[in-house]
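Engineer: Sequence and predicted model, in that order:
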Amino acid sequence: MTLETFLSSHNPLLLEYTLTHLIQLTFFYLPSLIYISLPYFIPSTLSHRLQSPSKYPTPPEIKHCLKVVLRNQLLASTFHALLVFIHYKFDLPPDYRFGPLPSVAEVLRDITLCIILREILFYYTHRILHTPSLYKSIHKPHHKFTSPIALAAQYAHPLEHITANILPLSIPPVLLKVHVITWWIFLAGELVETTAVHSGFDFMGWARMHDLHHELFRGNYGTVGLMDWIHGTGITSTKEKEKVG
């Protein structure tokens, strides 16, 4: 059975719901487990840790983090199920295309556009969450881990998880009406990226920018640095702490 035949032989709504969750579980928890296990199985990776070991979360804190993440994922799953029900109840078309498979060029184009749109949506949402009133009431829990771990990528207030984690990620593919395969590739890549930048390790230059945000509580509000460059809120070292708000 070809991939195209597989897609056309299943209910699009149920298929998208099921495989989206499978991808979320695989590409969030597998990297998270790897990063948490690195110091125990490959001690040499400690040289890539960004902050002092004394700041690393304790086992009870990691357990608490996991509980909050599971709660947020249950919330997201329920929200997703509600959307599927609405589509089914009112006979709405799927949010993604399920026709012929997209070309490599189309996939690369759509993923690039999705990354840019997500950067814009996340930057402004994240920046708003750092205003004093919203920071105290909503965003502060996410900064509990000043030296973050991969699991902490989804450690957040439920409202923040919906508005800052889920919507900036899911809106761009829906707006662009990308193929469902493109959506799954984009989702997997973004999950790998967010676990990497919250991992506390930096192997390829990905994590330093967001790790600094957790360490300093300001600056580096975006995901790829584009909007921080435009607004002058990028930070590359702790010496720049006072330069941005």
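Structural biologist: That came in fine, so what should we check first? Numbering: from 1, shown residues only.
Engineer: alpha carbons only for contacts and neighbour counts from here, please
Structural biologist: OK.
Engineer: Enumerate every residue touching residue 217.
Structural biologist: residue 143 (C-alpha atoms under 8 Å, 6 or more residues apart in numbering).
Engineer: do you know how far it is from residue 40?
Structural biologist: From residue 217 across to residue 40, the span is 29 Å (C-alpha to C-alpha, to the nearest Å).
Engineer: just residue 99 next, same as before
Structural biologist: 46 Å.
Engineer: With residue 95 instead?
Structural biologist: Applying C-alpha to C-alpha to residue 95 and residue 40 gives a distance of 43 Å.
Engineer: just residue 202 next, same as before
Structural biologist: 17 Å.
Engineer: Could you do residue 17 as well?
Structural biologist: Per C-alpha to C-alpha, residue 17 is found 35 Å from residue 40.
Engineer: out of the two, which sits in the more crowded spot?
Structural biologist: residue 17 (15 against 11; other C-alpha atoms under 10 Å).
Engineer: Does the more buried one touch residue 79 like I think?
Structural biologist: No - counting by C-alpha atoms under 8 Å, residue 79 is not a contact partner of residue 17; they are 11.1 Å apart.
Engineer: Just give me how far the host helix or strand of residue 61 sits from the chain centre.
Structural biologist: Element membership for residue 61, per DSSP states H and E: helix 59-89. Taking the mean of its C-alpha atoms, helix 59-89 sits 14 Å from the chain's own mean (C-alpha atoms, centre = their mean, to the nearest Å).
Engineer: go on, stretch 25-44?
Structural biologist: On C-alpha atoms, centre = their mean, the centre of stretch 25-44 falls 17 Å from that of its chain.
Engineer: Check stretch 215-226 too.
Structural biologist: 14 Å.
Engineer: and what of stretch 132-148?
Structural biologist: Distance, centroid of stretch 132-148 to centroid of chain: 17 Å (C-alpha atoms, centre = their mean).
Engineer: List the contacts of that stretch.
Structural biologist: Contacts of stretch 132-148 (C-alpha under 8 Å, 6+ apart): 51, 55-57, 128-130, 152, 155-157, 159-160, 198-200, 211, 214-217.
Engineer: repeat that with 7 Å
Structural biologist: For stretch 132-148, contacts defined as C-alpha atoms under 7 Å, 6 or more residues apart in numbering pick out 51, 55-56, 129-130, 155-157, 160, 198-200, 214-215.
Engineer: In it, which residues are buried?
Structural biologist: 135, 138, 139, 140, 142, 143, 144, 145, 146, 147, 148 (16 or more other C-alpha atoms under 10 Å).
Engineer: so how far is the first residue of that stretch from its last?
Structural biologist: Stretch 132-148 has an end-to-end distance of 22 Å (criterion: C-alpha to C-alpha).
Engineer: Which stretches in the protein count as helices?
Structural biologist: Ranges of helices in the chain, per DSSP state H, are 3-8, 12-41, 59-89, 104-129, 132-134, 158-160, 167-176, 180-197, 208-216, 226-231.
Engineer: and residue 237, which of those helices is closest to it?
Structural biologist: Counting by C-alpha to C-alpha, residue 237 lies closest to helix 208-216 out of those; the figure is 7.2 Å.
Engineer: put this beside the first:
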Amino acid sequence: MSLPYSTSMNLLFFYMTWATLVLSHPPLQVEIVGTAVVRLLFYLFPSMIFLLFDVLLPSAAVAIKAQGEVGLPTGSKRGRPGLREAMVVTWALLNLVLSILLQGMIEYVLTKGLGMRSALKVSLKLPYPWDMAKDLLGGFISREILTYFIHRYTLHTSGSSVARYHWSWYHSLNAPYPLTAHYDHPIAYLLLKFLPTYGPAALFRYHMLTYIIYLSLISLEETFAYSGYKALPTSVLIGGIARRADMHLLSGGDGNYGTWGIMDWVFGTSVGDSVEDDLQDVLDEEEVEKIRKVLESKTKAKGVKRRTKRRVNS
């Protein structure tokens, strides 16, 4: 089955652009700049817009905040951002930069220092769609498992130094709000956010294009899940992740250690709605939508019959 002419031309143009980029720049530069651009477009830029909305229009933001006034950066409609909120935003940005620099350092040590192949593949050959889908599935499953065990047994283990850092930094927040997805002590942040994200990509040795898609999805997930808003793009994935992120913080870290909630459901550490509840909600909504469409089609059919009868009678 041949592709339409326009599709073939778009693919050709994309490949020529990618080939020009790879041939004219070192692989490490392509990887780091690509990673930074993805983070900028899909996380930092929208999160900053959300943050400005919360700060400049708190009365409007409260209406769509899941936790009401508690979900605002200052915790109150009348409160003004101060040094505390500025520190949260600053550390979130620094952690994001730190993760990109660490990724570049790892690649530099592997390729230049040890003479090994890079953790991510930057090559002219493009990955097949099914290979990308397989890598993405494996990456997200690995990320969920890593996030759960690191979060539960490292960041919430009594007596651990990194657990104290995580508690005194991230758990000092009243509720998630834009940019807090990357706010934490740098050590806790690298363990909880960087390792589960970059680790699976390096393990499966993602092609750079696969990594761009993978990181884009994660960035969008973090943007909306930690925004604190009730109205989210989807009611299952991002909506469920957002509720679990809220409850993890509000419950004082008593559960919801994973991202998707699958591992929490398996090990019985869910707080609030579980993945099963989210899926049930969606099934119910889908059933309602099906019923609505059936009723609409029947109504239209009756209308057509009535108009036909009138024409015949006339």
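Structural biologist: Now that the structure is in, tell me what you want to look at. Please read these numbers as outputs of a predicted model, since none were measured by experiment.
Engineer: The counterpart of residue 72 of structure 1 in structure 2: neighbouring residues, count only.
Structural biologist: Mapped onto structure 2 by TM-score structural alignment, residue 72 of structure 1 lines up with residue 95. Residues contacting residue 95 of structure 2 under the criterion other C-alpha under 10 Å number 22.
Engineer: quick one: residue 95 of structure 2 and residue 186 touch, right?
Structural biologist: Yes - counting by C-alpha atoms under 7 Å, residue 186 is a contact partner of residue 95 of structure 2 at 6.2 Å.
Engineer: Please look at residue 23 of structure 1 and residue 188 and confirm they touch.
Structural biologist: Yes - in this structure residue 23 of structure 1 lies within contact range of residue 188 using C-alpha under 7 Å: 6.3 Å.
Engineer: farthest pair in the contacts of stretch 132-148 of structure 1?
Structural biologist: Spanning the widest gap among the contacts of stretch 132-148 of structure 1 are 51 and 160, at 25.5 Å by C-alpha to C-alpha.
Engineer: Which one of the two is surrounded by more residues?
Structural biologist: More neighbours surround residue 160 than the other of residue 51 of structure 1 and residue 160, with 22 against 18 (other C-alpha under 10 Å).
Engineer: Tell me the counterpart of that one in structure 2.
Structural biologist: So, by TM-score structural alignment, residue 160 of structure 1 is matched to residue 188.
Engineer: In contact with that match: list those residues for me.
Structural biologist: Residues near residue 188 of structure 2 by C-alpha under 7 Å, 6+ apart: 162, 165, 166.
Engineer: Out of those, which comes closest to residue 286 of structure 2?
Structural biologist: Closest to residue 286 of structure 2, out of all of the contacts of residue 188 of structure 2 and judged by C-alpha to C-alpha, is residue 166, at 39.3 Å.
Engineer: The aligned residue in structure 1 for that closest one and residue 163 of structure 1: what is the separation?
Structural biologist: Alignment note (TM-score structural alignment): residue 166 of structure 2 maps to residue 139 of structure 1. Here residue 139 of structure 1 is placed at a distance of 11 Å from residue 163 of structure 1 (C-alpha to C-alpha).
Engineer: before we move on, what about residue 155 of structure 1?
Structural biologist: Distance of residue 155 of structure 1 to residue 163 of structure 1, computed by C-alpha to C-alpha: 13 Å.
Engineer: now residue 92 of structure 1
Structural biologist: Following C-alpha to C-alpha, the distance that separates residue 92 of structure 1 from residue 163 of structure 1 is 24 Å.
Engineer: Go through stretch 123-131 of structure 1 and flag the buried ones.
Structural biologist: In terms of neighbour count (16+ other C-alpha under 10 Å), stretch 123-131 of structure 1 has its buried residues at 123, 124, 125, 126, 127, 129, 130.
Engineer: Save the helices of structure 1 as a markdown table, and put in distance to residue 47 of structure 1 too.
Structural biologist: Below are the helices of structure 1 laid out as a markdown table (distance: least, C-alpha to C-alpha, whole Å):
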| stretch | distance to residue 47 of structure 1 |
| --- | --- |
| helix 3-8 | 42 |
| helix 12-41 | 10 |
| helix 59-89 | 21 |
| helix 104-129 | 30 |
| helix 132-134 | 36 |
| helix 158-160 | 33 |
| helix 167-176 | 32 |
| helix 180-197 | 16 |
| helix 208-216 | 14 |
| helix 226-231 | 28 |
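Engineer: quick one: buried residues of stretch 3-10 of structure 1?
Structural biologist: Within stretch 3-10 of structure 1, the residues scored as buried using 16+ other C-alpha under 10 Å are residue 7.
Engineer: who touches it?
Structural biologist: Stretch 3-10 of structure 1 has contacts (C-alpha under 7 Å, 6+ apart) with 98, 100, 101.
Engineer: The same query, at a cut-off of 6 Å, please.
Structural biologist: Residues from elsewhere that reach stretch 3-10 of structure 1, judged by C-alpha atoms under 6 Å, 6 or more residues apart in numbering: none at all.
Engineer: Repeat that for stretch 178-189 of structure 1.
Structural biologist: Counting by C-alpha under 6 Å, 6+ apart, 27, 96, 97, 107, 111 sit against stretch 178-189 of structure 1.
Engineer: Can you find the partner of the second one in structure 2?
Structural biologist: Aligning on TM-score structural alignment places residue 96 of structure 1 opposite residue 120 in structure 2.
Engineer: Now do that match: how many residues are near it, please.
Structural biologist: 22.
Engineer: How about residue 120 of structure 1?
Structural biologist: Other residues close to residue 120 of structure 1 by other C-alpha under 10 Å number 19.
Engineer: Structure 2: which residue goes with that one?
Structural biologist: For residue 120 of structure 1, the aligned position in structure 2 is residue 145, judged by TM-score structural alignment.
Engineer: how close does its match get to residue 187 of structure 2?
Structural biologist: From residue 145 of structure 2 across to residue 187 of structure 2, the span is 19 Å (C-alpha to C-alpha).
Engineer: if we can go back for a sec, contacting residues around the match of residue 120 of structure 1?
Structural biologist: By C-alpha under 6 Å, 6+ apart, residue 145 of structure 2 has no neighbours at all.
Engineer: mind redoing it with 10 Å?
Structural biologist: Counting by C-alpha atoms under 10 Å, 6 or more residues apart in numbering, residue 145 of structure 2 touches 151, 196, 257, 258, 259, 260, 262, 263, 264.
Engineer: so which of these comes closest to residue 46 of structure 2?
Structural biologist: Nearest to residue 46 of structure 2 among those is residue 259, at 20.3 Å by C-alpha to C-alpha.
Engineer: Map that closest one across to structure 1 for me.
Structural biologist: In structure 1, residue 259 of structure 2 lands on residue 223 (TM-score structural alignment).
Engineer: Now for that match, how many residues are close by?
Structural biologist: 22.
Engineer: What is the neighbour count of the closest residue to it other than its chain neighbours?
Structural biologist: Computed as C-alpha to C-alpha, 6 or more residues apart in numbering, the closest residue to residue 223 of structure 1 that is not its neighbour in sequence is residue 119, at 5.7 Å. By the criterion of other C-alpha under 10 Å, residue 119 of structure 1 has 22 neighbours.
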